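Chemist: sequence isn't available, so here's the structure alone:
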């Protein structure tokens, strides 16, 4: 089962049903289809306001949220496209600060699907073509664009250097192995180096490529890609630096900033915020002040990433945390965040993901494990999470089964599960 939402709007649902019928021919790589589709739509990607283009395994969506918040605090209007959606497809296309409405979304998807009917585009190619078409039509000062998968062959990588203010690469880890680790002549064979090779494919001539710190093999791939593309590489620990404590002490060639910690919890979010700061500071298409950066730290919101649920119909009055992380990098982050605390884990994970990625880093913290289904998907049974994992029919049943012992609850393992939890608790992303 793939990533398709349901809509209360019949007009939108008709187009989502058409999207659901799309597939990618096995083994198809390249940007030819998305370019052909955009050409039929008048090449809207040539008419975008300055774009901030963000790749990475984990943290790219959060980095986009920080970029948007900081730019908006400067007074700019910002278009954003991110993926996947959690509850509604509309979340993928934000126009000048507001999610696209149903009436316009239905019209837009119909226009793009009609234009590309004989091209065989994928779900994501249609989505990006739709987003770029609307971004070119609706006035704004900036765009924030999240890479969907990889970077080199991602549909967003049609962006021209003239349109891009800065590119960024967030944390690197092993995920989507089937797509990103397929053997290819000329590509590195070591997994993390190959991941870096794919992500660094977004490098563009003359455009800042702002990156975090990575293992030597991965860093070498990014440096090579930047040199090949003639991009302006800016690496953490080489071209900019940050110290994370009670606040953030940031430094680069332009000077130093003393910033508050971001409102999003976790040291990993402080690092994502720092990447956003560095991207803004290394570009010259839009003016950004230290005050706007500092205010943006407290305004960024990114649902289902270490999000504490509000009291609601599902969470009740209990301390319940929600995270859609599902790979080893996400597991390590959760392990660090909950280190020294006992908690109850409710986990639902796609069959294609590794249960140990989440269970192992949290092992010393777990008071109980409840395994639940991921609605609409093939999922791991309880025994995949260890001998002590208990089966529960759903998240509500799992919560109801827990003792009233005052321990926090973490719901994790899948963004699809996280979206269902937000819907049930009445916290729809807006």
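Modeler: Cool, the structure landed. Given the structure is predicted, the values throughout are model-derived calculations rather than measurements. Residues are numbered from 1 along each chain as shown.

Chemist: drop to CA atoms for contacts and neighbour counts, all remaining ones
Modeler: Fine.

Chemist: mind listing what's buried along stretch 317-336?
Modeler: Neighbour-count burial for stretch 317-336, counted by 16 or more other CA atoms under 10 Å, picks out 318-335.

Chemist: below is an additional structure, to be compared with the one above:
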């Protein structure tokens, strides 16, 4: 177990937060102006796998990285948001056969200072500055490929200044961030499709909504993009405890991915297809090694050590997942239903959510599955829902719910309730920020 060290980079970013807004102001004008002052580092990147979608972006990034590194390639990765430390947004490619690692603090601090100096105090969001930092870091350190995850939307996201990605990967789309992206799934799909570039390869992952898939396909066709579509051009499903993947190159029998949940089968399939569409020659051994070695903190992550397990009965399962919209709630609930089939035990939820989310939509997926919900505030967030309001939302969704003071209080109560039962299964979720808080409390920081 580890604790976060004092970090110069965090201090530099705190200075920016005092000067600039932390949220989103979707536009490409400011980021382009800043990048121009930095001599356009986004034009000096290795081949880019650019990933958008409502759910599954992080898993797809993790699968792509694991497969590419297993093939011996040097891989940069940009994801957001972070769980505990800003450094998690920047995974730098390893050199001389070493795997990648989170950016060194001094390297990140220096890049942040240089970007802030180039910006010169001009109006901009912190996310835009940190995206410019991504391009600076990834252009200055050698790698064979860069995986870059969209922050919000696609068309006007700050990452969308990449002129010719090796592939644009669109993961599952559902309703989220409606205030920014629209209140219909086809409108959101159109925003996500904004990362497609004329003539560049596109991979469309599994889409539950026909309207989303049809919108994505239509835009890809208008852009003249070579396009492969899950369920039409490539497939991934479980069969006899194995993952069967198939595309135009043939059928491959693979181990199930290390990441938990049936939704990860399609996520893994999309990542495999994206790596191939980007032009990387990965053999089946690399794919197999990537699927079994992949790690992704805060997404169906089971804690097996740490302080948060102390209040729970011996043998309890403690899980984390930062999914926070109805689509995520559905796949998380399905994952726990599968666990329940294999090993029945009472499920308790500890949930905190931001006020921009749809709590009832999220909670509804757990009706008949979760025994009880304990709602909590999210530390250091002015945008979090009041636990009282959140508990009412859970009750409206058909669950038993109670507001409590914090994560530790919730686990203490679950430990007391479960004392005479089968050791419980507990999910802490509803927000990546809450999951980050849990990891920090537990002393198990992402690496």
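Modeler: Received the coordinates, thanks. Note that this is a predicted model, so its numbers are computed, not measured.

Chemist: fetch the TM-score of the aligned pair.
Modeler: Superposed pair, TM-score by TM-score structural alignment, normalised by the length of structure 1: 0.92. Supporting alignment: 413 aligned residues with a CA RMSD of 1.9 Å.

Chemist: give me the subset of the buried residues of stretch 317-336 of structure 1 lying in strands.
Modeler: 320, 321, 322, 323 (DSSP state E).

Chemist: columns distance to residue 231 of structure 1 on top of these, output as CSV?
Modeler: Shown next, in CSV, are those (distance: CA to CA, whole Å):
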residue, distance to residue 231 of structure 1
320, 43
321, 40
322, 37
323, 34
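
Chemist: from these, which is closest to residue 277 of structure 1?
Modeler: residue 323 (24.0 Å; CA to CA).

Chemist: so that closest one sits against residue 413, correct?
Modeler: Yes - assessed by CA atoms under 8 Å, residue 323 of structure 1 is found in contact with residue 413 at 7.3 Å.

Chemist: top helix in structure 2 by residue count?
Modeler: Counting residues, the longest helix in structure 2 under DSSP state H turns out to be helix 326-342.

Chemist: list the contacts of that one.
Modeler: Residues from elsewhere that reach helix 326-342 of structure 2, judged by CA atoms under 8 Å, 6 or more residues apart in numbering: 55, 174-175, 260-263, 300, 321, 323, 358-359, 361-363, 365-366, 369.

Chemist: can you rerun that using 7 Å?
Modeler: Contacts of helix 326-342 of structure 2 with the rest of the structure, by CA atoms under 7 Å, 6 or more residues apart in numbering, involve 55, 174, 261, 262, 263, 323, 358, 361, 362, 363, 365, 366.

Chemist: of all those, which two lie farthest apart?
Modeler: Largest pairwise distance in the contacts of helix 326-342 of structure 2, by CA to CA, is 23.1 Å, between 262 and 358.

Chemist: read off where stretch 46-55 of structure 2 ends up in structure 1.
Modeler: Counting by TM-score structural alignment, stretch 46-55 of structure 2 falls onto residues 49-58 of structure 1.

Chemist: most neighbours among the contacts of helix 326-342 of structure 2, which one is it?
Modeler: Neighbour counts for the contacts of helix 326-342 of structure 2, by other CA atoms under 10 Å, peak at residue 363, which reaches 28 neighbours.

Chemist: surely it is in a strand?
Modeler: No - in this structure, residue 363 of structure 2 is helix, not part of a strand, as judged by DSSP: H, G, I helix; E, B strand; the rest coil.

Chemist: how about the counterpart of it in structure 1, what does it touch?
Modeler: In structure 1, residue 363 of structure 2 lines up with residue 359, judged by TM-score structural alignment. By CA under 7 Å, 6+ apart, the contact set of residue 359 of structure 1 is residue 385.

Chemist: now do 8 Å
Modeler: Contacts of residue 359 of structure 1 (CA under 8 Å, 6+ apart): 331, 385.

Chemist: now do residue 314 of structure 2
Modeler: Shown in contact with residue 314 of structure 2 (CA under 8 Å, 6+ apart): residue 423.

Chemist: mind listing the strands for the stretch 151-300 of structure 1?
Modeler: Ranges of strands in the stretch 151-300 of structure 1, per DSSP state E, counting those that start in this stretch, are 164-169, 208-211, 232-235, 240-244, 247-252, 255-260.

Chemist: indicate which one of these is closest to residue 289 of structure 1.
Modeler: Judging the strands of the stretch 151-300 of structure 1 by CA to CA, what sits closest to residue 289 of structure 1 is strand 255-260, at 10.5 Å.

Chemist: how about that closest one: buried residues?
Modeler: In strand 255-260 of structure 1, counting by 16+ other CA under 10 Å, buried: 257, 259, 260.

Chemist: superposed on structure 2, what's the mean shift for it?
Modeler: Compared with structure 2 after the fit, strand 255-260 of structure 1 shows a mean deviation of 1.4 Å (mean CA distance after the TM-score superposition for structure 1).

Chemist: skipping adjacent residues, who's closest to the counterpart of residue 298 of structure 1 in structure 2 in space?
Modeler: Residue pairing (TM-score structural alignment): residue 298 of structure 1 is matched to residue 292 of structure 2. Nearest residue to residue 292 of structure 2, sequence neighbours excluded (CA to CA, 6 or more residues apart in numbering): residue 258, at 5.0 Å.

Chemist: which one in structure 1 is aligned with the one you found?
Modeler: With TM-score structural alignment as the criterion, the equivalent of residue 258 of structure 2 in structure 1 is residue 263.

Chemist: sounds good, over and out.
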